[in-house]
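> here are the coordinates; sequence isn't available:
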C-alpha cells in the first residue's frame, strides 16, 4: 500500500512540476518580449530546464517500467512453460506399474507392499519435490533408485540393470526431475523393446561443480527416431531454461545400442 501511494505521489508531483514549469516559461517568455532585462531570460531558462528535466525523468521512468513489466511477463511465461514441461513426465510408467501391482495383488505376492511404498514415494517426490527450483543431488539419487527398483520388480524377464554412482558432494543443488527423463527413455525404448538379453547401465558422477549422467542401453531398432521423442524434446527445453550455456546433452545410437550423456555445471 505504501509503495502504491508513493508511486501516486510521484506522478502527482511530476505533473504539478510540469504545470508550474509550463506556466513559468509562458510567463517569462511574455516578459522577455515586453522587456530586455536579462533576469527574465534567466528565469525562463530555469523553468525550461525544470520542464525538460521532469519530462525526461517521466519518460525514463515510463520506459523503465515498460522494460520491467516485459521482463516480469517473460519470467512468468518461462515459469509457466517450465511447469508444463515438468508435468509431462511420461505417465506410461505409472500405468504399467499399477497393472503390475494388480497382478502382484492377485497372486498375493510378498512384493506388493514394497512396490506400493516405492510407488508412493515416487509420486510424492514427483508432485512435491518437482515443484521446487532446486533440490539436493542426494534426493534425485534416491528418487532414481526407487524408480529403478520398481522396474527391477516389474520385469519378469532376465534384465541386466546397473546404476553406478561416484558423487563427491551429494548436497549440491540441481534442478529436479532432469535425470529421470533419460532413465524413462532407456526403459521404454530399450528394455521393453527386447524379448531377451536386455541391459541398461546408468552412471552418475561428479567432478568439481560438474555433474554428469550417462545412460547406455540396447534396443531393437524401430521406424521412429528416439532422438526426437517428446520426452527428450522437453528435456532439451528445460535444460535451455535452467542451465543456459551451462549444460551439454549428447545422444548417439548405432544398430543395437543407444547412449545418452548429460552434463550440468551446477556452480
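Happy to help now that I have it. Everything numeric here is computed off the predicted structure, so don't read it as measured data. Numbers count the residues shown, from 1 in each chain.
> going forward, measure contacts between C-alpha atoms and count neighbours the same way
Noted.
> State which helix of the protein is the longest.
helix 38-86 (DSSP state H).
> and the comparison structure, right after this:
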C-alpha cells in the first residue's frame, strides 16, 4: 500500500486543489452557486487530475518545454477568465466569454492540432457568426435586463451544439487515418513477401550455367536468356499489383525449362493453360506451388517423376491445379515457409475471397488455388 501511495502521490497532491477552491469561496474570492456543488466537485476533480498528471510526468514534461508552456498558457488564461468574472460580477461578461473561448480553442488545438489546422475554416464558419451575434446581443441590444430577456431565446449553451458534429468529423478522420495506415502496412508487407521468393533456384541455375559454359555447351546462351528474363520479371514485374496472365505463364515455363536442364533423369511435365492470357492477376503466386512440386516431388524420386499443371477459368475464378508424385520415404520435414508466405499474400490480395487446398494421398500431392478473376 505504501509503495502504491508513493508511486501515485502526485495524484494525491493534485487533489489538494479541491479544498483550495472551497477556501477561495470562503474568503469570497470565487462564488459557487448553491445548486452547483456537484458540478463544481467534478470541475475541481478535473483540474486536480490535470495537476496530478503534470506532477507524475514531470520528467517527461521537462523534455517537452514548448508543450508545457502552451499548457500553462491556457491554464493561466482560464484562471484569468475566472478572476475577471469574479471581480466584475457581470452576467455573461463579454471579456470572460472571449477569454473562455480562447481557453477552449487553445485546449482543442493542444490536444488535436492537426484536426484544428485542417478544419479551421469550418470551425470559423460555425463559431464566428455565433460569437458576433452574442456580442451584438450582449452589447448593443440594450441594458443587462433587456439582454437577459433575449437570452431566454438565445441560450449561451448553443455554442456547444456544434461540438458533437465536430467530434463525429474527428472520429471519421481517425477512422480514415487508421484505414490508410492498415493499407500502407499491408502494401509494405506484401512488397516484403514478394521479395521472399526462394533464391536457391537462382543459385542452382547459376551453378548449372557455370558447368555448361565450362563444357562450351550450346545450351548456355539459352539458359542465360531464360535466367535473365526470370530475374527481370521477379525484380520489376513482381513489384506491380497486377500483371498479365501471359507474363505469369511465360515465367512458369522458363522456370520449368531451366529445371529440366538440371535433371539427368526423365521427368514428365505438362502445363495446360486454356484461358484468356490478357487477364490481370497478382504476380508470383503460382511459382511457390510449382517450386514445392519440384522440391518435395521431383527431387525425392529417382525415376518416373511427374508434374501436371492446369490453368483455367471457371465461374469467374482462375483455377491453378498442380499434381505431382513423391517418395514418402525420401520426403524431408519442411517448415512450410513458402506456403505460409503464399497464404499471407493471398489474404492481403483477396481477403478471404480465395481457396487454397493441399491434399496428399498415397504418393501424390494435389494442390488447387482458386482466386477471383480480377486481382
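Cool, the structure landed. All values derive from a computational prediction rather than experimental measurement.
> what TM-score comes out when they're superposed?
For these two chains in superposition, a TM-score of 0.85 is obtained (TM-score structural alignment, normalised by the length of the first structure); 256 aligned residues with a C-alpha RMSD of 3.0 Å.
> hmm, back to that, now whatever helix or strand comes next after the longest helix of the first structure: how far from the chain's centre is it?
Sequence order places helix 92-106 as the next helix or strand after helix 38-86 of the first structure, per DSSP states H and E. Here helix 92-106 of the first structure shows a centroid-to-chain-centroid distance of 31 Å under the convention C-alpha atoms, centre = their mean, to the nearest Å.
> quick one: whatever helix or strand comes next after helix 92-106 of the first structure aligns where in the second structure?
With elements assigned by DSSP H and E, the helix or strand that comes after helix 92-106 of the first structure is helix 112-128. On the second structure, the counterpart of helix 112-128 of the first structure by TM-score structural alignment is residues 220-236.
> in the matching stretch, what counts as buried?
220, 223, 226, 227, 230, 233, 234 (16 or more other C-alpha atoms under 10 Å).
> Please name every helix or strand in contact with the longest helix of the first structure.
Helices and strands touching helix 38-86 of the first structure, as assessed by 3 or more C-alpha pairs under 8 Å, 6 or more residues apart in numbering; DSSP states H and E, comprise helix 2-34, helix 230-242.
> Buried deepest among those, which one?
Ranked by mean neighbour count, these are led by helix 230-242 with a mean of 17 (mean count of other C-alpha atoms under 10 Å).
> So which bit of the second structure is the following helix or strand past that helix matched to?
Next along the chain after helix 230-242 of the first structure, taking DSSP H and E as the criterion, comes strand 247-253. Mapping strand 247-253 of the first structure onto the second structure (TM-score structural alignment) gives residues 354-360.
> residues of that stretch that come out buried?
The neighbour-count check on stretch 354-360 of the second structure (16+ other C-alpha under 10 Å) flags residue 354 as buried.
> Over to stretch 305-318 of the second structure?
305, 306, 307, 308, 309, 310, 311, 313, 317, 318.
> how distant is that stretch from the center of its chain?
35 Å.
> Same question for stretch 151-164 of the first structure.
Distance, centroid of stretch 151-164 of the first structure to centroid of chain: 31 Å (C-alpha atoms, centre = their mean).
> Where does it end up in the second structure?
Against the second structure, stretch 151-164 of the first structure falls on residues 259-272 (TM-score structural alignment).
> Return the set of buried residues in the matching stretch.
259, 267, 271.
> Then stretch 180-194 of the second structure?
Going by 16+ other C-alpha under 10 Å, stretch 180-194 of the second structure has these buried residues: 186, 190, 191, 194.
> check contacts around the residue lying closest to residue 31 of the first structure once chain neighbours are set aside.
Of all residues beyond its chain neighbours, the one nearest residue 31 of the first structure is residue 40 (6.6 Å), with distances taken as C-alpha to C-alpha, 6 or more residues apart in numbering. Going by C-alpha atoms under 8 Å, 6 or more residues apart in numbering, residue 40 of the first structure touches 28, 29, 31, 32.
> How many residues are close by the closest residue to the second one other than its chain neighbours?
Beyond its immediate neighbours in the sequence, the residue positioned closest to residue 29 of the first structure (C-alpha to C-alpha, 6+ apart) is residue 44, lying 6.5 Å away. When counting by other C-alpha atoms under 10 Å, one arrives at 23 neighbours for residue 44 of the first structure.
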